[in-house]
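*Asks:* below is the sequence, then the predicted model.
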Amino acid sequence: MPGDDPLQSPPAAGSGNDILPYRIHVSNKYLDITRQKLELTRLPHEPRSKDWWEPKRQVESLIDYWQEHYSWPDHEEELNSAVPQFRTSFQTPPPVTPVRLHFIHARSPHANAVPLLLIPPFPLTNLSLIRFISPLTNPRDAESQQPFHLVIPALPGLGFSDPLPNSAPPISTTANMLDALMKRLGYPRYIATNSGPASMSPAKIDWRLVKHLSQHYLESCLGVHFISPPLNSPKIQDSAVEWSKWTLARLFSSPILGYSKEDFSASTKPDKSQPKTKRDSPLGQFTSGDWEANTPSYALCDSPTGLLLCVLKTLRTLGPRRELKPDDIITLTQLVWLPGPEAALRFWAHCASQAEPVEAKKPTRKPKVALTVFLGNEEQSDQPKILPHPAKNEYACPSWARTEFEVVHSNRVTGKPGFLAWDRPDVIVDGVRDLAKAILATDKSMQISNPSAIVSQQEVVVQDERPTLAPAPAPTDLSGSTAQGTFGTIAESAEETAVETPSKDPAKPLLGNAIAGEGQKVLLPETPTRPARVESPR
């Protein structure tokens, strides 16, 4: 029964289902500990090798910058003042454990906006995607460019979301939480999208999560946008019709039956950036299969430098087109270091250990999907040949998805995906808009006809016309999750707040100019007129 599922139940006054405004607050004590660890960094001797990446010079420069120039409090203040952040709690399956999910919720000022669930690419957090708020919620031409009510969650255990208990199956539990979150916010129907190449995701987390939403929540998730999905060519035992179409199109190498010329050239093109005898695992880290997460957790929880190396290696594997500045790299590292990396590693390990039985269940009908794939047809002669190699571009013909999905739109994009959210966010935005256009052409049920139906934070925080008193601050914990301390009083405002364009500081491109385009405003959800309840540290 739907009502028996605690994740699906509507929020009750005074329950743990309240949606609370959230402010990041990292104690000075924890920042001091970080500085001390950076000062005591001991880097290994690095013999020169023609086969290995030699990051020592880059790491030394970044450590110096981190200590002497980087200011987390400045970033923290900008995030708190400009990004509409919230947390809400869900009960996981037995043994029942409350899990608080951190999310961004930015409502569009346009009447034709539809709800969008933007899922960060693992292992990035939602705060790495704030540059999407302006183009998705408040485009310059809302008539020709579909606007969205935007929800960007941090997956459990990442950023400022609580980890799942070890007993909870990660993919199905997370998908259930995300679907329940959208309904709790007043979005009974919505669309969802990846924000990174799913084929490069560790343990295929990005692919499995969005696929699970599309197949198991058909009544609420009306469509999804896959980016570079790990599709296989049709097999006769799965779909004789689709196998026949692919066989005929390939036999004649002709753009027929839903296939294009690019499909044949891209699917047979070798990836010159990948030596034939050496292969890296996704993101240059661990291969799929069983591995225990505690050893790297202990190592990385105690070493900001070690975590910085993991970020650098991941970036090198993704191969960004545009170079990230030191401020950007350290901010990405801090968003993992401050909450602690251990929960993300355990989430990864649980996903890699085995597929969940529920993932194999077939839906009652084919979900509607849009796909973005990359042709990989750029010049690759300048790709580095030493380890770690750039991630391989796994091309998949969009029509291959027809075995399991109803493909409503497909985009074939030149080049390789790289660090997509950083290099080419327009590719993600275009794919989502194409999906929304295709869905709305036949089903307008996800359009919000009554904006007041969207849950306002004022309604769920203030109870019985009285403010909720804040508990005494909890003692400081020096584990990996200490950064998630209590937050102070939320700014009091009864009206929707318009966020002006942040100052154009070239040293902070991940944050500056990320919320609103020049001369634009973004409407944020209402904040309570009285002080909000203070949460205890994670």
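*Replies:* Cool, the structure landed.
*Asks:* when you work out contacts or count neighbours from here on, use the C-alpha atoms and nothing else.
*Replies:* Noted.
*Asks:* tell me the contacts of R433?
*Replies:* The contact partners of R433, taken as Cα atoms under 8 Å, 6 or more residues apart in numbering, are 145-146.
*Asks:* following element in sequence after the helix or strand encompassing it, please.
*Replies:* Element membership for R433, per DSSP states H and E: helix 425-440. Moving toward the C-terminus from helix 425-440, the next helix or strand (DSSP H and E) is helix 457-461.
*Asks:* okay, one more to line up with it:
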Amino acid sequence: MSAVAHETGSAVHPFRVDVPDEELTELRRRIAATRWPSPELVPDRSQGVQSATMRELARYWAGEYDWRRCEARLNALPQFTTEIDGVQVHFVHVRSPHADALPLIMTHGWPGSVIELLDSIGPLTDPTAHGGRAEDAFHLVLPSLPGYGFSGEPTELGWDVGRVAQAWAELMRRLGYTRYVAQGGDVGAGVTDVMGRQAPEGLLGIHMNLLVTALGGPQFPTDTEGERAAAAAIATFQASGFAYFLEMATRPQTIGYAQLDSPVALAAWLLDHDTDSYDKIARAFVDGRPTGNLTRDRIVDNITLYWLTGTGASAARSYWDNYGVAAVQARAAQPLPEVAVPVGFTTFPGEIWRTPRSWADQSYPTLSYFNEVDRGGHFAAWEEPELFATEVRAAFRPLRTPQVPEPRR
């Protein structure tokens, strides 16, 4: 990749991670100095992240974990930064060894980072090394959301998924990609959904693994057993698992103080997302039984990235920009058009709710690929990278020819 961006003259700089030893020493000191609450009074996670999970995570983090391993892994990848709309955007850019690879921009979510996508790089960029076909290869662009990880923090309001979507279109243009596809889960699904609605020049199609329209969107049918189960799962999430969402959408700065001051508080906040992923993470620490690639090291890699970059507060503020009162009112006043490009969707069984085909059809008239798989959850690329890559390949396979097939309507 050229060190100078195409056409715009905006510089693209190589990036390398180099954390000073004293920051790692200070991290271990702060973990050791944790003031622990008394244990929860219930046998499950209904009062929050459990004491046994957090104590074992802290013990491992301070005593056995090696950040340098993760740092070396990141530095083995081509990483860059470039300024877009006033924010320094960090991204990993791995070109496939296969010349006809399709460019793909993939967006992480919260409480994740580019780390949750690293295990999918090999299967996506070099499928022949992972049981796939050369014609299914991708050139891969993995940006860090503004305010997350190594990307800069926005210094003004308004960095919602729509503005990020515009930035990603500029990033792909800046890298010289005139035909590309986009994928996302969690917040990344929101970015990808909006990219499909903005339909920037060159975007051929999108794939998601979270139906963002199901929260606060249109009314969906509840006629079948699967539809009723999805509606019930959403109701349960909103009644008992929505605390992190509401806090960050309304008071992100408040929770930011704890995340920036205590590594254990940061870890607890990042772990308390959804029941399926929490249970898998708890098993990895308490029982030593990881699920898929959701291992102790990979979990702590992600938490440590948030700590070392000090992005707990700025990542939380992205929810205020997306889901705060002003943001909701603005979307209601000026709704976006329907997605105009072909849409692929995969339902993973451990997701907060299992999206029925009928809901995806109603949300996306251009739905061209839908599949339900037998394993994986909210962090699909992190947990099941090979299966995730298989789904992404299948969803985008029809879009690789210069003449894009007419989507099913």
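*Replies:* Nice, thanks for sending it over. This is a predicted model, so every value here is computed, not measured.
*Asks:* quick one on the thing from earlier: superpose on the second structure and give me the mean offset of the helix holding R433 of the first structure.
*Replies:* Compared with the second structure after the fit, helix 425-440 of the first structure shows a mean deviation of 2.3 Å (mean Cα distance after the TM-score superposition for the first structure).
*Asks:* ok now that helix, how far from the chain's centre?
*Replies:* 17 Å (Cα atoms, centre = their mean, to the nearest Å).
*Asks:* in it, what counts as buried?
*Replies:* Buried residues in helix 425-440 of the first structure, counted by 16 or more other Cα atoms under 10 Å: 425, 427-439.
*Asks:* which residue ranges of the stretch 101-250 of the second structure form helices?
*Replies:* Taking DSSP state H, counting those that start in this stretch, the helices of the stretch 101-250 of the second structure run over residues 121-125, 161-174, 187-198, 225-240, 243-250.
*Asks:* report the aligned residue range of the first structure for the first one.
*Replies:* Alignment of helix 121-125 of the second structure against the first structure: residues 133-137, by TM-score structural alignment.
*Asks:* what's the mean gap between the matching stretch and the aligned bit of the second structure?
*Replies:* Using mean Cα distance after the TM-score superposition for the first structure, the mean distance for stretch 133-137 of the first structure is 0.8 Å.
*Asks:* distance of the most centrally placed residue in the first structure relative to N126 of the first structure?
*Replies:* The structure's the first structure has its C-alpha centroid closest to P120; by Cα atoms, centre = their mean the separation is 0.6 Å. Applying Cα to Cα, to the nearest Å, the value for P120 of the first structure to N126 of the first structure is 6 Å.
*Asks:* shared neighbours of the two, anything?
*Replies:* Residues touching both P120 of the first structure and N126 by Cα under 8 Å, 6+ apart: 152-154.
*Asks:* now, these that are in strands?
*Replies:* 152-153 (DSSP state E).
*Asks:* quick check: the equivalent of H108 of the second structure over in the first structure vs S128 of the first structure, distance?
*Replies:* Residue correspondence to the first structure (TM-score structural alignment): H108 of the second structure is matched to P120. Look at P120 of the first structure and S128 of the first structure: by Cα to Cα, they are 8 Å apart.
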